[in-house]
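Chemist: I'd like to go over a predicted model; first the sequence, then the structure.
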Amino acid sequence: MPYPKIYVFMMLMSTNVRKSMVPDYPLEDALSSLRNSGLILFPTDTIWSIGTDAKDPVAILRLLRLYHLVESPQPVEILVDSLEMLKQYVPGLHPKLETLLLYHVQPLAIQVTNMDRLPVQLRDADVPVAFRLVQDNYCRQLIQAFGGPIASMFATFDGTRLPAHFGNINSDVVTSADLVVGLDVPAQKSGQPSVMIRLSPDDELEFLRE
C-alpha cells in the first residue's frame, strides 16, 4: 500500500531539516594542502592534531619527522569516516571490533598490526598505529571530501599537554604545520585522547588506553 503524498512530503522535509542542521565547513584550503603532502593543524573529536594524507609516503615521512626527538613516541591514528573505509585498510575486521566501533560512546581507536595497505614508511616506523572512526561532523566532512583516511598525531611534542583548544597549542607545534584549519568549528572535542584497544592472539579485547 503506497504512502499518502502528505506523509512522503513530511518525511522528505524531515530529512532536509536534519541535513540543514549539519553545517558545511570550508574545506578547500585543507584539501589542497592534503593533496600536496601538506601537514594541517586541525580539530578532531578528541583533541587538536596534526594530520596528513595517510596514503602518501612523503606526507607520512614529514609527519613522523616532526616527532622523531620525542622521548615517548605517540601513536599515529588513522582517521576514517566510515566502517566501509576502515575495512578497505583493515581487511577481515574481527566482529568484536566492528561491534565495539559501532556502539562505543567515546571515540575509539583500534591498534592494528596488519598495515599492508598503508605506506611502508608507516609500517616500518617504531610507533603504534591505530584506526579511529571519527564522530564529529568536521572531520567526517573533511575525510569524505578528501576521499581517503587522514593520518594524525596529537598537536603536542612533549605529550604532557593535550590541547582541547587551539589556544592550548604551543607555538612550535603551530609553526610546524603548513596550514591551520577548523578555527571556526564549534567545540566538540572531549579534551581526552581516544580509548585505544587491540585484539589479543586469543581474540580477547585488550584496553591499551582508557
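Modeler: Done, it's in. Residues are numbered from 1 along each chain as shown.
Chemist: From here on, just use CA atoms for contacts and neighbour counts.
Modeler: Noted.
Chemist: Wasn't Ala151 part of a helix?
Modeler: No - counting by DSSP: H, G, I helix; E, B strand; the rest coil, Ala151 is located in no helix; its state is strand.
Chemist: How many neighbouring residues does it have?
Modeler: The number of residues packed around Ala151, counting by other Cα atoms under 10 Å, is 27.
Chemist: which one's the longest helix in the chain?
Modeler: Taking DSSP state H as the criterion, the chain has its longest helix at helix 5-20.
Chemist: now that helix, how far from the centre of its chain.
Modeler: Between the mean C-alpha location of helix 5-20 and the chain-wide mean there is a distance of 31 Å, by Cα atoms, centre = their mean, to the nearest Å.
Chemist: this is the comparison structure:
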Amino acid sequence: MLIHIHPKNPPERLIRQVVEVLKNGGIIIYPTDTIYGLGCDIYQHKAIERICQIKGVQPQKANLSFVCYDLSDLSQYAKQLTTSVYRTLKQHLPGPYTFILEASKDVPKILKTKKDTVGIRVPDNTIARCIVKELGHPILSATLPGEYVEEYTDPEIIQEKFEKLVDLVIDGGIGGMVPSTIIDFSKGEAEVIREGAGAWEA
C-alpha cells in the first residue's frame, strides 16, 4: 500500500495509520532527510528479522540503527553521554547523521553490536519524527537492499519494487541519493565511519 503524506504538515490521521501498521509488527518504507529507508517498531523482534531477510543479512551482522524523536529521546538509548559528545550531538541534530554510541539497557538485544554499541539517528524529517513521536519509541532505520540506485528516490518505483515485501510505503516526496554520515563515538573520540550527506569538521 502506498500512502501520500505531506512532508511539512503530516496529517495526524495518516501518521496514526502508519503507527497502527508498526504496532501490528508491520514493515514500512519511509522518507528521512537523506534516503528512503526500511523501518519497523524496534520492539517487534520478528519485524526486525523480516527486514534482515529483505536485506539478505544476519541480524547480528546487520549493524542496524534506529530513529529517535529528539536528543532527550536519544539519551534514553545511549549510555551516559559525556558533556562534549552531548554538545556535538546537539550541534548536528536533527540532521543527516548516524551516531554510533554505547547502547543502554533500553536497546533491544537484536540491535546491539558485539561491542554493545548502537547507531542512532534524529533525521531532519517531519514525517519520520512524527511517526516516532506517535509510536512512543524509536523505529528501525535500514537502507533498502542492494546498491543505492536513482530509482530508490521515487516512492512510486519503490512501491512497485517492494510492495510484496513490506506492508506500507510512504510517499513523502522525492528522496535523496546520499545516505547519512556515520560518526562513531563509542570510544569517546569522533571517528568518521562513512562520509555521507552530513558535513563533518574533525
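Modeler: Sure thing, it's come through. For clarity, every value in this text was computed on a predicted model and none was experimentally measured.
Chemist: TM-score of the superposed pair?
Modeler: TM-score for the superposed chains, counting by TM-score structural alignment, normalised by the length of structure 2: 0.77, backed by 182 aligned residues with a Cα RMSD of 2.8 Å.
Chemist: sorry, back to before: would you mind getting the average deviation of the following helix or strand past the longest helix of structure 1 from structure 2?
Modeler: Counting by DSSP states H and E, the element after helix 5-20 of structure 1 in chain order, helix or strand, is helix 28-34. Relative to structure 2, and after both are superposed, helix 28-34 of structure 1 has an average distance of 1.2 Å to its aligned residues, where the measure is mean Cα distance after the TM-score superposition for structure 1.
Chemist: about what we covered before: which other helices and strands does the longest helix of structure 1 contact?
Modeler: Using 3 or more Cα pairs under 8 Å, 6 or more residues apart in numbering; DSSP states H and E as the contact criterion, helix 5-20 of structure 1 has no neighbours among helices and strands.
Chemist: Let me see the contact set for the most centrally placed residue in structure 2.
Modeler: Compute the mean C-alpha point of structure 2, and by Cα atoms, centre = their mean the closest residue is Ser141, 2.4 Å away. Ser141 of structure 2 is in contact with Gly37, Leu38, Gly39, Cys40, Leu64, Ser65, Phe66, Val67, counting by Cα atoms under 8 Å, 6 or more residues apart in numbering.
Chemist: could these be laid out in CSV, adding secondary structure?
Modeler: Below are the contacts of Ser141 of structure 2 laid out as CSV (three-state DSSP):
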residue, secondary structure
Gly37, strand
Leu38, strand
Gly39, strand
Cys40, coil
Leu64, coil
Ser65, strand
Phe66, strand
Val67, strand
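Chemist: Kindly indicate which of those lies nearest Val166 of structure 2.
Modeler: Sorting these by how near they are to Val166 of structure 2, with Cα to Cα, puts Leu38 at the top with 8.6 Å.
Chemist: so that closest one touches Cys52, yeah?
Modeler: No - when contacts are counted by Cα atoms under 8 Å, Leu38 of structure 2 is not listed as touching Cys52 (10.0 Å).
Chemist: Just give me the match in structure 1 for Ile127 of structure 2.
Modeler: Counting by TM-score structural alignment, Ile127 of structure 2 lines up with Tyr138 in structure 1.
Chemist: Now the helix or strand hosting that match: buried residues?
Modeler: When elements are assigned from DSSP H and E, Tyr138 of structure 1 belongs to helix 137-146. Burial within helix 137-146 of structure 1, assessed by neighbour count using 16 or more other Cα atoms under 10 Å, is assigned to Asn137, Tyr138, Cys139, Arg140, Gln141, Leu142, Ile143, Phe146.
Chemist: Quickly name whichever of those is closest to Thr99 of structure 1.
Modeler: Taking Cα to Cα as the measure, Thr99 of structure 1 lies nearest Arg140 of these, at 19.8 Å.
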